[in-house]
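Asks: sequence isn't available, so here's the structure alone:
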């Protein structure tokens, strides 16, 4: 069956705990092949990581080319005995379909697939009557894990084949409270690091023979945290640096430690690049440490860059499709964490719009049946406008 609810059910019943596929990609591939898509199952791996299976499917060979993206892998279900219905049951109760991934984001993928199949059935199996236009699916399997063998590599593989994307809709659960309240048009970047402060280990009874790094790292934490990195930009809220742990590795109370360290994460907006951000924080550290405190930062590698899709024709047609179905004009937002859109943005403008995210990653994750029906209508409205 090709309706969105049936596809959601079939996907949820695949126990695709990241990075295991468990048949989820096969569900989609069968549907898309039957509609005339050329499909490719592509597997990537790196030393020390598990193989990740991905799916790329396309119908049409010319521009304009719109792609629907998503991931079929899910986080672990937790205590399965605590679920009202089975964690991978796909059962319906009181107007909701239950199961891990129903919201994040098998439900969104199912809606896009159903909308595309319905659209093609109404248009003679082609995106446009003149033979132009393309529709594709970028479906990956490790978004909930380390995100190295999924979207980033599948996009590289597609580009090497000569694939060019004009626009993309990522079906992440972007809505906060109600379907139609929010479109994600960008995300802040993410950069982590560890602050190290070196001292001299010694006995607590003889502090003059030691140099305690604990007071020093406390001062530096305050110095780096207190001054804002910026005050926000036209599309983004202010960047923020948050310390998440402080440790000296000391198991006794009569030894002054020789080193203290503190982990932190920065969510940064489009006023910074990773390089300029690091330079700014390093300069503030040097000023606060002076010549007395010995401190340095070890930066972690990061592929979470800031991106934004500027409001324009593409966002306008999405807003119009949402308003038509829900009666709501969505906010164009850049809030929240990271997603695979950070990779897609290097290839084409991308927006995120899916189901309501209130129960994602929770026990009893569930999606409203009504929302699934409406999201399918919204995606259909996007297609109608895109190829008009």
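Replies: Perfect, I can see it now. As the structure is a computational prediction, the values presented were derived from the model and not from experiment.
Asks: please make it C-alpha for all contacts and neighbour counts, starting now.
Replies: Fine.
Asks: helices of the protein, residue ranges please.
Replies: For the chain, the helices defined by DSSP state H cover 4-12, 24-34, 106-122, 151-160, 213-226, 274-289, 313-326, 341-344, 369-386.
Asks: one more to weigh against that first structure:
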């Protein structure tokens, strides 16, 4: 049997801070190849990705796992109790960057897949699509894998993403969708001048302040069947002006929106730009914007896939997971264009924190859940 705890430790010891591969995907490629998986590196623009398939290409039934081995920076190493890439064990915990997000889950589904196909070879294909670019720009990670799969005629019928999904207890939550995310970068343009002679200048600060205040007061919606209300947050407001007697020529602000399925990025862009145009007309200040869309909201309706995962989780943990769409974005936002997708993984309390750590007992438990999902899917 493949030990997912040992594999987790091996992966943590790979310093795979985005965009560095750090040896993590090479390690997985070697292990999966030895287990009979056909492995292909799908690297793009310096980003490492791995596609692994057991079974025939284009089989009528295929179950996919998606995950990432890249991790966020460790910050100040002096703040860590142990080497962030040491996989140090203390008591019931294993410490290291990526322990929760999400090298344990990658180890768990890789171990589950390798043992499953060896013990009970299924009538179908098992696919692992693992990226090194989830924590970065995410333009050449799972997107590159899906582009390559489309070009090669590879396909997953359904997919499970192993992101940490449980707030406090193992098994309490799974994700069946995610909110969309978009960011507006505003710039208000005026005329610089002396603060003692404001009539000779054109101050962009009050205009932009009026805009962000108006946006901050918006109620975008009251929620939908599967989503909480959409949110809008003003995250920066800057003039870059070090002088107290100079009216600046420009002012900038950033606004982030997390939106549900009552909206699209296009509808929100039209709405926000309309409000900005109103403020510009009222103040006589030119306001421009740049929009960045991280992903649209999506939902995999409750049904066969979510039932399959929920049944396995309940069997192994005794808990029926809540079907949630909370949290930030994940690579499921890309997979949902390819096939139905849900997410289930570990308790995520310490992800991205100093002294990130995983409860060791949860790793084989997660492997058991993934194994049961595979067994029930191919039954």
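Replies: Okay, I see it. The shown structure was predicted, so the numbers you read here are calculated from the model rather than taken from an experiment.
Asks: can you list the helices of the first structure in CSV and add mean neighbour count and distance to residue 196 of the first structure?
Replies: Compiled in CSV, the helices of the first structure are given as follows (neighbours: other CA atoms under 10 Å; distance: least, CA to CA, whole Å):
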stretch, mean neighbour count, distance to residue 196 of the first structure
helix 4-12, 24, 45
helix 24-34, 17, 44
helix 106-122, 25, 42
helix 151-160, 17, 32
helix 213-226, 17, 8
helix 274-289, 15, 11
helix 313-326, 18, 44
helix 341-344, 23, 30
helix 369-386, 21, 48
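Asks: so which of the ones you listed comes closest to residue 201 of the first structure?
Replies: Closest of the helices of the first structure to residue 201 of the first structure is helix 213-226, at 9.1 Å (criterion: CA to CA).
Asks: got the helices of the first structure as JSON lines, with distance to residue 262 of the first structure columns?
Replies: Conversion of those to JSON lines gives the following (distance: least, CA to CA, whole Å):
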{"stretch": "helix 4-12", "distance to residue 262 of the first structure": "40"}
{"stretch": "helix 24-34", "distance to residue 262 of the first structure": "41"}
{"stretch": "helix 106-122", "distance to residue 262 of the first structure": "37"}
{"stretch": "helix 151-160", "distance to residue 262 of the first structure": "30"}
{"stretch": "helix 213-226", "distance to residue 262 of the first structure": "8"}
{"stretch": "helix 274-289", "distance to residue 262 of the first structure": "13"}
{"stretch": "helix 313-326", "distance to residue 262 of the first structure": "41"}
{"stretch": "helix 341-344", "distance to residue 262 of the first structure": "27"}
{"stretch": "helix 369-386", "distance to residue 262 of the first structure": "43"}
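Asks: quick one: closest of those to residue 60 of the first structure.
Replies: Going by CA to CA, the one of those nearest residue 60 of the first structure is helix 106-122, 11.2 Å.
Asks: need the contact list for the most centrally placed residue in the first structure.
Replies: Central residue of the first structure (CA atoms, centre = their mean): residue 339, 1.4 Å from the mean position. Contacts for residue 339 of the first structure (CA atoms under 8 Å, 6 or more residues apart in numbering) come out as residue 143.
Asks: residue 66 of the second structure versus the alignment partner in the second structure of it, what's the distance?
Replies: The alignment partner of residue 339 of the first structure in the second structure, by TM-score structural alignment, is residue 330. Noted for residue 330 of the second structure: a distance of 10 Å to residue 66 of the second structure, by CA to CA, to the nearest Å.
Asks: got it, and residue 53 of the second structure?
Replies: Using CA to CA, one obtains 12 Å as the distance from residue 53 of the second structure to residue 66 of the second structure.
Asks: kindly report the same for residue 51 of the second structure.
Replies: Distance of residue 51 of the second structure to residue 66 of the second structure, given as CA to CA: 10 Å.
Asks: next one: residue 185 of the second structure
Replies: Per CA to CA, residue 185 of the second structure is found 32 Å from residue 66 of the second structure.
Asks: of the helices of the first structure, which is nearest residue 88 of the first structure?
Replies: helix 4-12 (5.6 Å).
Asks: and that closest one, how far from the second structure on average?
Replies: Comparison of helix 4-12 of the first structure with the second structure after fitting gives an average deviation of 0.9 Å (mean CA distance after the TM-score superposition for the first structure).
Asks: where in the second structure does that helix fall?
Replies: Helix 4-12 of the first structure corresponds to residues 4-12 of the second structure when matched by TM-score structural alignment.
Asks: hang on, the earlier thing: of all the helices of the first structure, which one is nearest residue 246 of the first structure?
Replies: helix 213-226 (8.8 Å).
Asks: Provide the aligned range in the second structure for that closest one.
Replies: Under TM-score structural alignment, helix 213-226 of the first structure corresponds to residues 204-217 of the second structure.
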